[in-house]
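Colleague: Would you be able to build a 3D model of this:
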Amino acid sequence: MKKIFKYCALCAMAGMFVLSTSCNDLLEAEPSGKLTEAEMFGNVKSAMLIVNGLYDKNLNAMRGWEFLRTMVGTDEARYARNRHLTDNYGLDGSFDTYGDGLSGNNSGLGALWNNYWAVVVEAGKVVYYLGEDESPEAKQLVAEARFLRALNMFRLSVQWGDIPILDPALEAEYGTDRQPENVVWKYIIDDLTAAIVDLAPESSDSFRATRYAALAMLGKSLMYAPESTGLRNFAEADKCFVEIINSGKYGLVSNYKDLWNNAPFEYPKIPAVSDFPDRPDLIKTPNFKEGGISESLFTVEFTYRSDDSGYNSYQWCTGSWEFETWFAGEASWLSGYEYMVPNIFMYEDVNTEADFIHNYEFPDPVLGPQLIDRGVGVWEDGDQRRDASIRYEWYYYTDTYSEQPALSYGANNLATYKNKGTAGQFKWIQVNERKAQLADNMRDAMNPHIKKFEDFRCDVNTGLGISMFRTHKPFPVIRYADILLLHAECLSEAGNIGEAINVVQNQVRKRAWGDGTPSAWNPASKEQFRDMIMDERMRELAFEGWRRTDLIRTGKFVNLVKSRNDWVIETPGYINENKKHWPVPLSEITEFGWTQNPGYIQ
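Modeller: Down below sits the predicted model:
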C-alpha cells in the first residue's frame, strides 16, 4: 500500500511533465520536480490533469480479466472447461470452486485489489488538497474525485469486507488499519452525498461523473450496505432513484439489442445457400442514446489508442477458442481465449423442452438442427434479452475462399466452405457443433458464449486492422434499467407491491419483449418479489458486473451459487458464507499485520 501512495503521486506528475521514465521506474523514486504534492494536487490546472487520469485509472481497473473475475464464481458465469482444468493463470479455477487456491497468494486478486486502490488513493489526494478551494472548477473536480473514490471503495468493500480508509485527512485517526464495514460504508455514503452537491447535472463527455451518476451510486450504497452496518435504507435510496427518473434525462432505448450493437446484421436461423446476405456497412460504436435520452448514467469509454491504453480485452476473454485456433490468431470477432462462459442455468430456458441447438451440419438438409435440453434456466419464451446477451448459434461472415485447416483440438468444427457469390462479397458460413468429437476440456468451445462484448470492428475482414484482443466498445457501468429495477425493489419493500410490479412488467419487461407481450410477472408477496427480482436482474443486467454484489447484498450468495454454478455443483464442499468475501492479498497482511478474512489461511 505504501507503493500505491507513491505510485499515484508520481504517475500524476508524469502526466504533467515530459518524462522518459515509466511508472514502474518511479515506484521507489523521489519527485525530481519543483512542485510539492500540495502544489500539484491543490492547483486547479494540475488537478484537472490528475482527475482526467483518474478516469483512465478507473478504466484500467475494468479493462481485462482481473475485472471479469468479479463475474465468475457466481450463478451467472464461470470459467470455461479448458481454462478451469488447465488453470493457466495460477489457480484461476478456485474462483469457481472456492477451493484452496483462492488465497491471499492469488495474483489475480492482488492485481484487482491494486487497480482499485490506485484510484482511491489518488482521488483522496485531490479531495484533501483541493477541497478548500471554493471556485466552481475546483468544486467540480473534488466532486468527481469523490465519486470515483466512492465507486471503487464500494467495489473493494463488497468484495473484501473490512478495508482501510486511506484518507490524508483521517490518517491520524485510522492510519492503515482495516476499518469495520459500518465505518467504511458511512465513508462511502458521505463521499457520494458530498459529491452530489457540486457535480454538474450533465456532461458533454459520457465518461465523466454527473450528479445523477452520484445519485445512482448513493442509492445503490444505501441498498448494498450490509444490514449489520445499520446504514441500509430503502426509503432514502428510493429518493435518489425517483430524482433520476423524474429528471427526464434518462430512459430505455427502444430495442435492448441496440445497447450492445453486436453486429451490423441479423443472424438467420438456417439460411439456404442461395439466401446468404451481402455484407452491410460496418458496425458503429454504441452510445446508449436515443431521442434525447440516455440509458447509461455512467459509462467507461474504452477506446482504441495507438499506445494500447484504452482498449478492453473482454472478447479475448469470452470468445470461442475454436475460432481462435481456426484463424490462427486474433482475427475473428467471435474468437477468444475462453476465459469466461455462462453457466448452464444462465443460458437455458425456464421450460423443460428441448431448446438449445446442439449439433447441426450445414448446409446438410438431412441432419438439420438437433435440439436438446440441459435443464431449467432463467429465460422465458419471447424475451429478446436472451439472444442479445448470449451467443447460441455460430455463424460467420467471410469473403474468403478457403479449405478448413486441421485443428489441434478434437474434430474440425468449421465446415469446408467456398464463396457462393461474386468475388468480394461477404457470405454466411455455419459452424458445425460436433461436441462429442471434441476433447473433454474443449466442449465449452462451441457451447453458448457471452455475446454482449463482441465487437465486429475487430474482425480481420473489416479491414480496420484491430485485433479482437483490443476490443473497445464502451461499457455502461450504471444503466437506467438498473435504476428502474432498484426503484421497484424499494417500492416493494415499502409495501407498494402493485406499483413495483408495474415498473418491472410495463417498463423493463415490456422493452424486453419488443412487439410481443411479456409473460405474467406477478409476485404475490414481498418475499416472493425478492426472489423473482433477482432473476429479473439476472436477465436484464447479464454480465454487466452487478451479479456478485446482488448475491451478497440479498444473502443469496451461497444458496444460488451452490445450486447454479456448474463447477460449484461438482465441488460443493468448499463454498460457505465466509467465501462471499475474498482473501486479502498476503503482501498487505504481512506489511500491515492485518488479520486475514475468516475462512482463509493467513
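
Colleague: can we go C-alpha only for contacts and neighbour counts from here?
Modeller: Noted.

Colleague: What's the local residue count around residue 33?
Modeller: When neighbours are defined as other C-alpha atoms under 10 Å, residue 33 has 8 of them.

Colleague: Please read the previous query as pertaining to residue 535.
Modeller: Look at residue 535: counted by other C-alpha under 10 Å, it has 15 neighbours.

Colleague: can you check the one 10 residues further on too?
Modeller: If you count neighbours by other C-alpha under 10 Å, residue 545 ends up with 19.

Colleague: ok, now which ones touch the residue lying closest to residue 488 once chain neighbours are set aside?
Modeller: Nearest residue to residue 488, sequence neighbours excluded (C-alpha to C-alpha, 6 or more residues apart in numbering): residue 500, at 4.3 Å. Residues near residue 500 by C-alpha atoms under 8 Å, 6 or more residues apart in numbering: 487, 488, 489, 491, 492.

Colleague: Which of the residues you listed sits closest to residue 384?
Modeller: Closest approach between those and residue 384, by C-alpha to C-alpha: residue 488, at 21.3 Å.

Colleague: The closest one is in contact with residue 507, isn't it?
Modeller: No - here residue 488 does not reach residue 507: they are 10.8 Å apart, not a contact under C-alpha atoms under 8 Å.

Colleague: between these two, which one's more packed in?
Modeller: residue 488 (25 against 16).

Colleague: moving C-terminal of the helix or strand containing that one, what's the next helix or strand?
Modeller: Residue 488 is located in helix 480-493, with elements delineated by DSSP states H and E. Next along the chain after helix 480-493, taking DSSP H and E as the criterion, comes helix 497-503.

Colleague: Could you give me the buried positions within that following helix?
Modeller: By 16 or more other C-alpha atoms under 10 Å, the buried positions in helix 497-503 come out as 497, 500, 501, 503.

Colleague: and stretch 223-237, how far apart are its ends?
Modeller: Terminal residues of stretch 223-237 lie 7 Å apart, using C-alpha to C-alpha, to the nearest Å.

Colleague: for stretch 446-464, same thing?
Modeller: With C-alpha to C-alpha as the measure, stretch 446-464 spans 26 Å from end to end.

Colleague: Let's compare: structure for the following, please.
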Amino acid sequence: MKKILYTLLFASTLTLSSCTGDLDQMPHKETTSASVYAEAANYKSTLGKIYTSFVTTGQEKGGGNSDLSSNNGQDYMRCYFNLQECGTDELASTWLEGDKVGDLTYLSWDANDPWVSDMYYRIYYTISLCNEFLRNAGDEQISGFSEQEQSDIRHYRAEARFVRALAYYHALDFFRNIPFVTEADPVGAFTPPRYTAAQIFQFLETELTGIDADLLPRADCEYGRASKGAAYTLLAKLYLNAKVYVNEERYTDCITYCQKAINEGYSLEPDYKKLFNADNDKRTNEIIFPLPVDAIHTVSWGSTTYIICGAVSNTSDYQKADTYGVKSAWGMFRVRGEIPALFGDNDGRALFFTEGQTQTVDVIDNQANGYFVEKWTNLTDNGETASNTVDGGVNTDYPMFRLADVYLMLAESVVRGGSGSSRATALGYINELRQRAFGNDSGNIQDGEMTPDFILDERARELYWEGTRRTDLIRYDRFTTGSYLWQWKGGVKDGAAVDSKYNIYPIPTTDLTANPNLYNENY
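Modeller: As a prediction, this is how the structure comes out:
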C-alpha cells in the first residue's frame, strides 16, 4: 500500500469563495470551516483534499458526491491531458464527437468549448481549496495548537501555497490574463480583478521563492507531498517559458533552479518503463512530484486511468487489454505518425503497439490508424495486474515532475544562452538519458548535435504523453505556425497553420458573463 497522506479518514468540502458568479460552478457545501479547522489533525486531511483535487472529482469513490457541476464531469488531470496533448502531434483521438474533443484536435475551439471550460473551473476550484485552507492556517488561527502541531501546519501551509502556484501556473500557461484571488480576498460576493500574464508571473516568482524555508527537503518529505524540489522544478518551468509569458529571456534563472532541484539528490531510474507502471510510487529517486492514484483510496476515471485504458484498442484483433493490466479497453486515442518517426533504432523509449496499425493517420478517428502507446501500464514490477480497472481504475501514479525533464530544461537553457552551467554538463545530462534509452552509449550525441531543435525532439522522445508537448511547441513557435506541420493539424490531413490565437485558450463565456473585469483579446 502506498505510504501517502491520501488515505483520507476525514475529507471535507469546505465553504469556499467562488472565483466566478456562475452558481453552477460553485462547490457543494457540506461542512463549515469552523468545524473542520477546530482540530489540528484535520489540517493534514484537508491538505489531502487539496492534493486529490488533481485526480478526483468528488467526495466518494469514482467521483460520487461531485465537487463541481461541469460539462464533462471529469477530473483536473483528464482535462489537463486533453488540453496539452489533443491538438498536438502526440495524440490522435478516436471519439471526436462522443468525447467532444474535435475542436481540441483540430485547433478550432472557441470560448464555449466544454473541455476548455472544465479545465478553467477545475483550476479555480483547486485554487479556492488552497485559499480556504490558507485563511484558516495563519499564525493567529493555529496559535492554540502545540508547538509541534503549529510546525506541521506551517509545512502544510507552504504546500498549499505550492499547489495554488501550480494551479496558477497552469492558468497562466493556458489562459495568460486571468482572474486573481487569494486568501486575503473576501468570501462571498467578490469580483476578482483581471491580472495580466506579467502580474501572474511576478506572483509565482514571489510565492515560490517565499515558501522555500517552509517546504520540506526531499529527504524528509512524505511521498505525494510537495518538497523543495517540486517548487524548484516549477520555478524552472516558469523561467524556461518566460519569453512566451512575459517576453523576457530568463534562461539563467531556469538553470539556477534546475541545479537546485538536481542538488536535492535525485537520480535517474535505470528502467524507463518502471516510471510509468503501477509500482512507480517506488521511483522516488527520479519522480520529483507525483499525483498518486489508488484503486481503493483515490479512484479516478481520469488521470492515469484515462491514459492507460484509453491507449488500448477495443477493436483490434491483436492488442490485448490484460497485457497492460487493464480489464477494460477504451480505445480513446493513438499517437500521430510524426512522433514514432523521431525515434532511432534501439531506443527503448519507443513504446508503441504497431501490429495491425498504420503509422500514418489517414483517418484520425480510425483506431487502425496510428500506433497505440504502451508507455503507461497498470502492471506491477512483477508484471502482475495491480487493480481491477473496471471497479477501481488503475494504481499508477502520474509523475507531474521528474528529473529527466529538469535535465532537458537545463540543457535547453544552456543552448539558448543561459549562464551558470556549461555545454559539457548539459551534454552529459542528455547522454545520461540516451544511455538509459539505448542501454549503452550507442545513442550518445556530440556537442555539435546539441541544438535547440534536437532538444525539442528529445523532449518528445523522453516526455511524450506527459503533458508537455503543447507548451514545448508554443515555446518553439511551432504550435500554430506553418514552420512545423503534422497530420490533421488545423483539421487538414497534411496539416496547416492556424490562427496564432490558438496559442492561448479563451476564458469561458460563462465567466466573461459573470465577471465584467474579464475579456478575451482574440476570441
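
Colleague: Superposed, how do the two chains score by TM?
Modeller: Put the two chains on top of each other and the TM-score (TM-score structural alignment, normalised by the length of structure 2) is 0.78; 471 aligned residues with a C-alpha RMSD of 3.8 Å.

Colleague: Make sure residue 238 of structure 2 is indeed in a strand.
Modeller: No - read with DSSP: H, G, I helix; E, B strand; the rest coil, residue 238 of structure 2 is helix and lies in no strand.

Colleague: any idea what it aligns with in structure 1?
Modeller: Mapped onto structure 1 by TM-score structural alignment, residue 238 of structure 2 lines up with residue 221.

Colleague: burial count for the closest residue in space to its match that isn't next to it in sequence?
Modeller: Distance criterion C-alpha to C-alpha, 6+ apart; nearest residue to residue 221 of structure 1, sequence neighbours excluded, is residue 189 at 6.5 Å. Residues near residue 189 of structure 1, counting by other C-alpha under 10 Å, number 21.

Colleague: Same question for the one 10 residues further on.
Modeller: Around residue 199 of structure 1 sit 25 other residues, with neighbours defined as other C-alpha under 10 Å.

Colleague: any idea what it aligns with in structure 2?
Modeller: Matched by TM-score structural alignment, residue 199 of structure 1 corresponds to residue 215 in structure 2.

Colleague: Now do the contacts for that match.
Modeller: Contacts were defined as C-alpha under 8 Å, 6+ apart; by that measure residue 215 of structure 2 touches 155, 158, 159, 226, 227, 228.

Colleague: from memory the first one sits against residue 220, does it?
Modeller: Read that as residue 155 of structure 2. No - between residue 155 of structure 2 and residue 220 there is no contact under C-alpha under 8 Å: 11.4 Å.

Colleague: Looking at the alignment, what corresponds to residue 522 of structure 2 in structure 1?
Modeller: Counting by TM-score structural alignment, residue 522 of structure 2 lines up with residue 599 in structure 1.

Colleague: Which of the three states applies to its match?
Modeller: coil.

Colleague: count of neighbours near the nearest residue to it once chain neighbours are set aside?
Modeller: Closest residue in space to residue 599 of structure 1, ignoring its immediate chain neighbours: residue 578 at 5.6 Å, by C-alpha to C-alpha, 6+ apart. Residues near residue 578 of structure 1, counting by other C-alpha under 10 Å, number 13.

Colleague: Counterpart of residue 578 of structure 1 over in structure 2?
Modeller: Superposed on structure 2 with TM-score structural alignment, residue 578 of structure 1 falls opposite residue 501.

Colleague: mind checking how far that match is from residue 423 of structure 2?
Modeller: Distance from residue 501 of structure 2 to residue 423 of structure 2, counting by C-alpha to C-alpha: 35 Å.

Colleague: can you check residue 322 of structure 2 too?
Modeller: 44 Å.

Colleague: Over to residue 399 of structure 2?
Modeller: Relative to residue 423 of structure 2, and taking C-alpha to C-alpha, residue 399 of structure 2 is found at 27 Å.

Colleague: Likewise for residue 122 of structure 2?
Modeller: Between residue 122 of structure 2 and residue 423 of structure 2 the distance is 40 Å, computed by C-alpha to C-alpha.

Colleague: just residue 295 of structure 2 next, same as before
Modeller: Going from residue 295 of structure 2 to residue 423 of structure 2 by C-alpha to C-alpha gives 44 Å.

Colleague: what do you get for residue 375 of structure 2?
Modeller: From residue 375 of structure 2 to residue 423 of structure 2 the distance is 30 Å (C-alpha to C-alpha).

Colleague: swap in residue 55 of structure 2?
Modeller: 38 Å.

Colleague: for stretch 248-260 of structure 2, which positions count as buried?
Modeller: If you call a residue buried by 16+ other C-alpha under 10 Å, then stretch 248-260 of structure 2 has these buried ones: 249, 250, 251, 252, 253, 254, 255, 256, 257, 258, 259, 260.

Colleague: returning to what we had before: and the contacts of residue 215 of structure 2, which two are furthest apart?
Modeller: Pairwise distances across the contacts of residue 215 of structure 2 (C-alpha to C-alpha) peak at 10.9 Å, for the pair 155 and 228.

Colleague: Give me the more crowded residue out of these two.
Modeller: Each of residue 155 of structure 2 and residue 228 has its neighbours counted (other C-alpha under 10 Å); residue 228 has more, 26 against 18.

Colleague: you'd agree the more buried one is up against residue 210?
Modeller: No - at 11.3 Å, residue 228 of structure 2 does not count as touching residue 210 under the criterion of C-alpha under 8 Å.
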